[in-house]
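>>> can't give you the sequence, but here's the structure:
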């Protein structure tokens, strides 16, 4: 595995899923049921461990949370 493929690679993208769920009084379990995505996969996204996200997933999450992509994903610094 090359250094660019290491598990702790910093993408510079922060997922605000935790914050948006809290603002809406929604649990990860409820979001999972609404969008049809496993809690495990949503947790990976929530904890900034995702390396990619499908547009269909992004759209489903944004629709369920009534938010824009820019509210869910933000550039971050390390």
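Ah, there it is. Here the structure is a predicted model, which is why all the values come from computation and not from measurement. Numbers count the residues shown, from 1 in each chain.
>>> Please count neighbours and contacts with C-alpha atoms only from this point.
Noted.
>>> can you map out the helices along the protein?
Using DSSP state H, the helices of the chain run over 17-24, 28-35, 39-46, 55-65, 69-72.
>>> now the angle from the second one to helix 17-24?
What that stands for is helix 28-35. On the basis of axes from the mean of the first three to the mean of the last three C-alpha atoms, to 10 degrees, helix 28-35 is oriented at 90 degrees to helix 17-24.
>>> Tell me which residues are up against helix 28-35.
21, 38-39, 42-43, 57, 60-61, 64 (C-alpha atoms under 8 Å, 6 or more residues apart in numbering).
>>> Use this one as the comparison:
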């Protein structure tokens, strides 16, 4: 697969940074709460994730007190 294909836009934006800021929470704190590594959360936060498990999505939303549609939006 070419580098360009790997970085293909999905049309989905993760608002993790904004939600963390609104709640005064750090990525480190979220990582501890949901049991997902900081590296994996960073990949998600920077819109570089290619997939996310439903259980991870649920854990993040529970920790942030948000709905999936507040975390992932069409761009």
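Nice, I can see it. Source: prediction; values computed, not measured.
>>> closest to residue 11 of the first structure out of the helices of the first structure?
Nearest to residue 11 of the first structure, of all these, is helix 39-46, at 12.3 Å by C-alpha to C-alpha.
>>> next one: the closest one to chain centre, how far?
Centroid separation between helix 39-46 of the first structure and its chain, computed with C-alpha atoms, centre = their mean, to the nearest Å, is 7 Å.
>>> Buried by neighbour count: which residues of that helix qualify?
Buried residues in helix 39-46 of the first structure, counted by 16 or more other C-alpha atoms under 10 Å: 39, 42-43, 45-46.
>>> now stretch 45-62 of the second structure
In stretch 45-62 of the second structure, residues buried by neighbour count (16+ other C-alpha under 10 Å) are 45, 47-48, 59-61.
>>> which one is the spatially most central residue of the first structure nearest to, not counting chain neighbours?
By C-alpha atoms, centre = their mean, the first structure has its centre lying nearest to residue 45, at 3.4 Å. In space, and not counting its chain neighbours, residue 45 of the first structure is closest to residue 15: 6.6 Å by C-alpha to C-alpha, 6 or more residues apart in numbering.
>>> Would you mind telling me which of the helices of the first structure is nearest residue 1 of the first structure?
Going by C-alpha to C-alpha, the one of those nearest residue 1 of the first structure is helix 39-46, 20.9 Å.
>>> angle of the closest one against helix 55-65?
Using the same axes, to 10 degrees: helix 39-46 of the first structure against helix 55-65 is 90 degrees.
>>> what's the average distance of helix 39-46 of the first structure to the second structure?
For helix 39-46 of the first structure, the mean deviation from the second structure after alignment is 0.1 Å (mean C-alpha distance after the TM-score superposition for the first structure).
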